[in-house]
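A.B. asks: Fold the following and give me the result.
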Amino acid sequence: MNNSNIYTLGTKLLSKTFSVNSICLGSGADEKGNNDAMNLLEGHLETFNFPIAFKHVSGKNYCDLMGSGWGILYLISDRMKHLLEKERLTGWKCFPIEIVDKNGKKIQEVYHGFSIVGRSGSIIYKKSDVIEKQLVPNGPLSKYYKGIHPEMETWDGSDFFLPKNHWGTMVTQKAKDIMVKNKLTNIMLQNLAEIEVGVNTVLDY
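C.D. replies: Reported below is the predicted structural model:
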């Protein structure tokens, strides 16, 4: 499998979409350098007290994929969970959450925390093309890597996965096609071949 058959998973960040922030997750790092959101994303659930609480902050339109207030961590609807189970897509698991309104009253819509347990090797930027872009008229040229390439020799074959030392969720063509066909809402999928990353933002490859 090459990067033209892999996509990043994210939300559309629409203003009318129901959105939440976490109430109890901490930003401090543990002995591995991970904060709470990273551990939940990676499926390291042993030290948490469930359910994890989230509070409604804006929007009213419920969707299938919801941001959590942490850029890397998502919540999924019951509909999305059942679809992934029905289609036997791999590389994910759920954890219990609850959502409350601004007055602390529990909201009855059913959502689940979304952990990604599939894995691949690291992103290999040496495989990317280097392009130059001028971001403003008469401004300097900036260098970007065009296309990102996870090391797939150690990919475990999962439909949802995280590259080593990377917290952006990636999905296979199969998973992308199923989500699009079933019209899951608030989902943004970007092909890895089209992603651009500033060269000066990559510390080591």
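A.B. asks: make it CA atoms for all contacts and neighbour counts henceforth
C.D. replies: Will do.
A.B. asks: Not counting stretch 148-158 itself, show me its contacts.
C.D. replies: Around stretch 148-158, the neighbours that count as contacts under CA atoms under 8 Å, 6 or more residues apart in numbering are 1-3, 89-91, 118-125, 127-128, 163, 172, 192-193, 195-196.
A.B. asks: Using neighbour counts, trim the residues you listed to the buried set.
C.D. replies: 3, 89-91, 118-123, 125, 128, 163, 172, 192-193, 196 (16 or more other CA atoms under 10 Å).
A.B. asks: which residue is nearest the centroid of the chain?
C.D. replies: Centroid check for the chain by CA atoms, centre = their mean gives Thr169 as the closest residue, at 4.0 Å.
A.B. asks: before we go on, could you also do this sequence so I can check it against the first one:
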Amino acid sequence: MFFSLRNKQVNGAMLLQGKYNYNFFDISSGKIEINQEVTMKIVKGKKLMDFLFLNDGVNFIISSKCHDLFLLNKICGWKSYRVSIEGVSEDYFGIQTIGRSGKLIRDYTKGFITGYNLDYKTWDGSDIFSPEATHHKFISKKLLELINENKLTNVEMLNINDVKHYNIPEKN
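C.D. replies: Next comes the predicted model:
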């Protein structure tokens, strides 16, 4: 059982913009090695949360509390880089998802459907991962429970079988 990790969009939560000159998809997937602190600019909101999302729709950062919990509980499938938010003294870390699975099994229905199908045999066993050819962030039950037990903020997790999304069938 897997869960989709998404922005909860808590009212007033900070939305950020990264000050870097890289393709944000490459950053998210870990294709680019980031060895220096990255500065973030606040675009909207004032509330600090455990998960803060960037306005690129793909990347997010986590609080030091969240970072420490991931390390302590041996969460796998990610790597991090240091982040500074302009005007904020708290420590944050950018997340790169390096856990993988094969492609999602596509439905042939065009339009809104419910659920993502995944071949479990293609999953690398990571607690956070992205299916091939997507930028979805899927998480294990272990990570779901860790987030819930520690009441980490501004993140929503939905069972991938319950996610409603628009589907465009692949061309044969």
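A.B. asks: Name the nearest residue to the alignment partner in the second structure of Phe160 of the first structure, ignoring sequence neighbours.
C.D. replies: Aligning on TM-score structural alignment places Phe160 of the first structure opposite Ile128 in the second structure. Residue nearest to Ile128 of the second structure in three dimensions, not counting chain neighbours: Ile139, with 4.4 Å by CA to CA, 6 or more residues apart in numbering.
A.B. asks: ok, now which ones touch that neighbour?
C.D. replies: For Ile139 of the second structure, the contacting residues are Phe2, Phe3, Ser4, Leu5, Ser126, Asp127, Ile128, Phe129, by CA under 8 Å, 6+ apart.
A.B. asks: can you do 6 Å?
C.D. replies: Ile139 of the second structure makes contact with Phe2, Phe3, Asp127, Ile128, according to CA atoms under 6 Å, 6 or more residues apart in numbering.
A.B. asks: The second one against Asn159, yeah?
C.D. replies: Spelled out, that is Phe3 of the second structure. Yes - counting by CA atoms under 6 Å, Phe3 of the second structure touches Asn159, with 4.3 Å between them.
A.B. asks: out of those two, which sits in the more crowded spot?
C.D. replies: Just comparing Phe3 of the second structure and Asn159: by other CA atoms under 10 Å the higher neighbour count belongs to Phe3, 21 against 18.
A.B. asks: Tell me which residue of the first structure lines up with the more buried one.
C.D. replies: So, by TM-score structural alignment, Phe3 of the second structure is matched to Tyr7.
A.B. asks: And its match, how close does it get to Tyr205 of the first structure?
C.D. replies: Note on Tyr7 of the first structure: its distance to Tyr205 of the first structure, by CA to CA, to the nearest Å, is 20 Å.
A.B. asks: With Asp156 of the first structure instead?
C.D. replies: Counting by CA to CA - Asp156 of the first structure and Tyr205 of the first structure are separated by 21 Å.
A.B. asks: cool, and Ile97 of the first structure?
C.D. replies: As judged by CA to CA, Ile97 of the first structure and Tyr205 of the first structure stand 36 Å apart.
A.B. asks: just Ser158 of the first structure next, same as before
C.D. replies: From Ser158 of the first structure to Tyr205 of the first structure the distance is 24 Å (CA to CA).
A.B. asks: Show me which of these two is the more surrounded one.
C.D. replies: Ser158 (20 against 8).
A.B. asks: Now do the more buried one against Glu194 of the first structure, distance only.
C.D. replies: Taken as CA to CA, the span from Ser158 of the first structure to Glu194 of the first structure is 22 Å.
A.B. asks: so His67 of the second structure, which of the three states?
C.D. replies: helix (DSSP: H, G, I helix; E, B strand; the rest coil).
A.B. asks: residues near Ile98 of the second structure, how many?
C.D. replies: For Ile98 of the second structure, using other CA under 10 Å, the count is 17.
A.B. asks: What's it aligned with over in the first structure?
C.D. replies: Here Ile98 of the second structure is matched to Val117 in the first structure, going by TM-score structural alignment.
A.B. asks: Now whatever residue of the first structure lines up with Ile147 of the second structure: which helix or strand?
C.D. replies: Per TM-score structural alignment, the equivalent position to Ile147 of the second structure in the first structure is Met179. Counting by DSSP states H and E, the element that carries Met179 of the first structure is helix 173-181.
A.B. asks: Quick check: buried residues in the next helix or strand after that helix?
C.D. replies: Proceeding N to C from helix 173-181 of the first structure, the next assigned helix or strand is strand 188-191, under DSSP H and E. Using 16+ other CA under 10 Å as the burial criterion, the residues of strand 188-191 of the first structure that qualify are Met188, Leu189, Gln190, Asn191.
A.B. asks: try stretch 49-63 of the first structure
C.D. replies: In stretch 49-63 of the first structure, counting by 16+ other CA under 10 Å, buried: Ile52, Ala53, Phe54, Lys55, His56, Cys63.
A.B. asks: and Gly125 of the second structure, how far is that from Met1 of the second structure?
C.D. replies: Where Met1 of the second structure is concerned, Gly125 of the second structure sits at a distance of 12 Å (CA to CA).
A.B. asks: Check Asn23 of the second structure too.
C.D. replies: 31 Å.
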